[in-house]
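>>> My questions concern the predicted model and sequence given below.
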Amino acid sequence: MILVTGGAGYIGSHAVLELLLAGHDVLVLDNLCNSSRIALQRVEQLAGRTLHFVKGDIRRRAQLDALFAQYPIEAVLHFAGLKAVGESVRHPLNYYDNNVGGSLTLCQAMADAGVFRLVFSSSATVYGTPATVPINEQAATGLPTNPYGQSKLMVENLLRDLANADPRWSIALLRYFNPIGAHESGLIGEDPCGIPNNLLPYITQVAIGRLEQLNVYGADYPTPDGTGIRDYIHVVDLAKGHLLALEKLRQVKGAHIWNLGTGQGHSVLELIRVFEEITQTRLPYRLAPRREGDIAACWADPTKAERELGWKAERGLTAMIADAWRWQVQNPSGYRVTDRVKESIKRIPASPISGNIQREAVMTRTGTSSANALL
């Protein structure tokens, strides 16, 4: 069984789907602070299989110990963490507590349970401002410009030190570039709380009328059209990379770093142009001053992942945008829990594993695919 922390979130839910499709038994631990159980219900619908769900927090050591005692966990995919850059600047203690403190507690519980295989959800933000592009894994980590990026780098350092000190550990540090898109079914996708922090969800919400216009921050960068360039990767390709890393860890020890990106950069204005072509809509936007901490260009050299994992991004920008728009149109209001959806989720109480743990099995029911959800 694979424990997936943060498995009800955007990337986590797509990874859980791929795990189920590959035949793995899955236990999801999520505190639902920025995710929805409806996502897991839809994952089960797509996979045709059930999963185990526990509402809980990686910072609660007693709860983790109880889960490792109750379930035959053999490896962990670790997605749980706060991820909004702006919020991290306003509330840095929350980010260090949740992202760093929670990862530390998780590793302590894993070690005591004899579980030493871990895939960590890291970020290209650990490179800071890159000296050159594309960026390979040999590039030095820079100084992340916000507490979110700092927290990811701190966890990476923690995990590398852990693997150096104890040869039993097999750890994958997966450095994502810019995940976008949604599952092609339109049933699961990105559902940001409040105003989106990422570009494509903001674009789709403007296009569907939820937001008035898009601000393009920075039009004077040293790039072909003056706007920032990023490496956008389809979330399904990203999820598949986790499964390949998980299997690779059966063969290797220590901590290993892999970039997960397409190896191609696209500017903000290019993303807008392709979106308008696909949707046949005009997107209202305005050019605004640069934001502090933003960089001009960042894209990956994913050669190492292809060579060592056999992984390569398969979906191009057109597919990423088309899938994101399908998700937005089919689910204009997010993973909103309606009375109909509530009735379709059957709660199965279990004997308490520890003091106040409640285990919930998310059961798939026919006819719930029309419940609202959003990118």
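Nice, thanks for sending it over. Numbering: from 1, shown residues only.
>>> From now on I want contacts and neighbour counts done on CA atoms only, so please keep to that.
Will do.
>>> for Gly241, what are its contacts?
With contacts defined as C-alpha atoms under 8 Å, 6 or more residues apart in numbering, Gly241 is in contact with 260, 309, 311.
>>> Kindly recompute the last result at 6 Å.
With contacts defined as C-alpha atoms under 6 Å, 6 or more residues apart in numbering, Gly241 is in contact with no residue.
>>> name the element it belongs to?
Taking DSSP states H and E as the definition, Gly241 sits inside helix 235-248.
>>> How far off centre is that helix?
When distances are taken as C-alpha atoms, centre = their mean, to the nearest Å, helix 235-248 is centred 12 Å away from the chain's centroid.
>>> Check which residues of that helix are buried.
In terms of neighbour count (16 or more other C-alpha atoms under 10 Å), helix 235-248 has its buried residues at 235-243, 245-246, 248.
>>> Dump these to JSON lines, plus distance to Ala140.
Output for the buried residues of helix 235-248, formatted as JSON lines (distance: C-alpha to C-alpha, whole Å):
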{"residue": "Val235", "distance to Ala140": "26"}
{"residue": "Val236", "distance to Ala140": "28"}
{"residue": "Asp237", "distance to Ala140": "25"}
{"residue": "Leu238", "distance to Ala140": "23"}
{"residue": "Ala239", "distance to Ala140": "25"}
{"residue": "Lys240", "distance to Ala140": "26"}
{"residue": "Gly241", "distance to Ala140": "23"}
{"residue": "His242", "distance to Ala140": "23"}
{"residue": "Leu243", "distance to Ala140": "26"}
{"residue": "Ala245", "distance to Ala140": "22"}
{"residue": "Leu246", "distance to Ala140": "25"}
{"residue": "Lys248", "distance to Ala140": "24"}
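>>> Next one for the comparison:
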Amino acid sequence: MHVLVSGGAGYIGSHTVLALIRAGHSVVVVDDFSNSKAAVVGRLEALAGQQIPVQAFDLTDRDKTDRLFDTEHVDAVIHFAGFKAVGESVAKPLTYYTNNLDTTFSLLRAMERHGTPKLVFSSSATVYGPRSVLPYREDGEEPIEAVNPYGRSKVMLEHVLTDVAAAAPALKVALLRYFNPVGAHPSGMIGEDPGGIPNNLVPYIAQVAVGRREKLSVFGGDYDTPDGTCLRDYIHVEDLAEGHVAALEYLTTATEPARAFNLGTGHGTSVLEMVHAFERAAGRPIPYEIVDRRPGDLPVSYADVSRAAAELGWRATRSVDDMCVDAWRWQSQNPEGYPDA
């Protein structure tokens, strides 16, 4: 298939581009580089051994989006483009709702006009709210909900995409709810390069290990968990990328208009367990201190991944140690992340 990958220069998008090419698909990337660096493109081409067409524009521009579909025969779309920082979404809710919804609406209109029948959507485990029962199931009794604007934008879009697919018999949609992506490509050439202070645990640990930050603040050490710190379902970004390819290929024979899938490992790893795994990978101690709990953090979050295993034929295979080894290789080879140019 010829696949349009929106946000394909970002962390998860770039790894998925390589996974698609490995699986024999061709790609065109659309990215406005608001949350990524142009330098990733050359590295992707070096790893793929081929030129990767890239269109640099904002997908909220409906005319440019439509013109792209005029010039490219697109068999399927994998949609990553969107703002994703939870804290920023609380401070700038209108920005998040506008961008995350409008990019999707723009793509849907172009797909409808040009008869593109397959969409894999980047959703999130944040659609599971405090009433959701562990392990989180796609068909849980509680409705999906969220506690911040970023998560609510994903909930809204899951409803929109389900409604649109139900009204357009030719359209099939996979809604991928993924948990905590970490790690990097085993080459160390591409990885996670957050702007500013990292919002997620592992990039912060990596920056402490490489000397960019003094120490890690662990938010809460008195939760009802084995070591008192929060448990999360961490998944290697390479496993996650392969999950997108599996979902894309599933859509060829899908009978349901829209179907949600959890992409995770199915078990939780604590903050301190992740710190110690990274210490093993880096061969050095990670300084940390326990501080007050952070408002809104759930003590435990992990997925039931049986649906993805049964219907996509996909399961995460890489361990927490694999995640940390690959994340450290990326960070140690690129201590300041991607170059600006």
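Here it is on my side, so go on. Everything quoted here is computed from the prediction, not taken from an experiment.
>>> picking that back up, out of the buried residues of helix 235-248 of structure 1, who's nearest Ala22 of structure 1?
Leu243 (8.7 Å; C-alpha to C-alpha).
>>> Aligned against structure 2, show me the partner of the closest one.
In structure 2, the residue paired with Leu243 of structure 1 according to TM-score structural alignment is Val245.
>>> Just give the number of residues close to Gly310 of structure 1.
For Gly310 of structure 1, the count of nearby residues is 13 (other C-alpha atoms under 10 Å).
>>> Not counting its neighbours along the chain, what's nearest it?
What sits nearest to Gly310 of structure 1 in space, not counting adjacent residues and going by C-alpha to C-alpha, 6 or more residues apart in numbering, is Leu244, at 7.5 Å.
>>> Gly149 of structure 1 pairs with which position in structure 2?
When structure 2 is aligned by TM-score structural alignment, the residue opposite Gly149 of structure 1 is Gly151.
>>> For the host helix or strand of its match, name the packing helices and strands.
Following DSSP H and E, one finds Gly151 of structure 2 within helix 149-167. Applying 3 or more C-alpha pairs under 6 Å, 6 or more residues apart in numbering; DSSP states H and E, one finds that helix 149-167 of structure 2 contacts helix 86-91.
>>> Now the helix it packs on on structure 1. Mean distance?
On superposition with structure 1, the average gap between helix 86-91 of structure 2 and its aligned counterparts reaches 0.6 Å (mean C-alpha distance after the TM-score superposition for structure 1).
>>> got the buried residues for that helix?
86, 88-89.
>>> Out of those residues, the closest to Pro130 of structure 2 would be?
Val86 (15.8 Å).
>>> neighbours of the residue nearest to that closest one when sequence neighbours are not counted, just the number please.
With C-alpha to C-alpha, 6+ apart as the measure, Tyr150 is the residue that lies nearest to Val86 of structure 2, at 5.7 Å, once sequence neighbours are left out. A count of neighbours around Tyr150 of structure 2, defined by other C-alpha under 10 Å, yields 26.
>>> My read is that Tyr150 of structure 2 contacts Ser89, right?
Yes. Taking contacts as C-alpha atoms under 6 Å, Tyr150 of structure 2 lies within contact range of Ser89: 5.5 Å.
>>> how about the helices in the stretch 1-150 of structure 2?
Assigned by DSSP state H, counting those that start in this stretch, the stretch 1-150 of structure 2 shows helices spanning 11-22, 39-48, 62-71, 86-91, 93-114, 149-167.
>>> Would you mind finding the most buried of those?
With neighbours taken as mean count of other C-alpha atoms under 10 Å, those reach their highest mean count in helix 11-22, at a mean of 22.
>>> Quick one: work out the angle between that helix and helix 39-48.
Orientation of helix 11-22 of structure 2 against helix 39-48 (axes from the mean of the first three to the mean of the last three C-alpha atoms, to 10 degrees) gives an angle of 30 degrees.
>>> quick one: contacts of helix 11-22 of structure 2?
7-8, 192, 241.
>>> Give the aligned equivalent of Tyr176 of structure 1 in structure 2.
In structure 2, the residue paired with Tyr176 of structure 1 according to TM-score structural alignment is Tyr178.
>>> burial of its match, as a residue count?
Taking other C-alpha under 10 Å as the criterion, the count of residues near Tyr178 of structure 2 is 23.
>>> again, but for the one 4 residues further on
Counted with other C-alpha under 10 Å, the burial measure for Val182 of structure 2 works out to 26 neighbours.
>>> In three-state terms, label the residue of structure 2 most remote from its centre for me.
Each residue of structure 2 has a distance to the centre, and by C-alpha atoms, centre = their mean the biggest one is for Asp222: 29.0 Å. Look at Asp222 of structure 2: counting by DSSP: H, G, I helix; E, B strand; the rest coil, its state is coil.
>>> In structure 1, what residue corresponds to it?
With TM-score structural alignment as the matching criterion, the partner of Asp222 of structure 2 in structure 1 is Asp220.
>>> ok now do that match, which residues does it touch?
When contacts are taken as C-alpha under 6 Å, 6+ apart, Asp220 of structure 1 is in contact with Gly226.
>>> measure it to Ala288 of structure 1 for me?
10 Å (C-alpha to C-alpha, to the nearest Å).
>>> before we move on, what about Cys298 of structure 1?
Distance of Cys298 of structure 1 to Ala288 of structure 1, given as C-alpha to C-alpha: 20 Å.
>>> Looking at these two, which one has more neighbours?
Taking neighbours as other C-alpha under 10 Å, Cys298 of structure 1 and Ala288 compare with Cys298 leading, 27 against 13.
>>> ranges for the helices of the stretch 151-300 of structure 1?
Using DSSP H, counting those that start in this stretch, helices in the stretch 151-300 of structure 1 cover 199-208, 235-248, 268-279.
>>> which bit of structure 2 covers the shortest one?
Spelled out, that is helix 199-208 of structure 1. In the comparison with structure 2, helix 199-208 of structure 1 aligns to the range 201-210 (TM-score structural alignment).
>>> which outside residues touch the matching stretch?
Stretch 201-210 of structure 2 is touched from outside by 198, 213-215, with contacts defined as C-alpha under 6 Å, 6+ apart.
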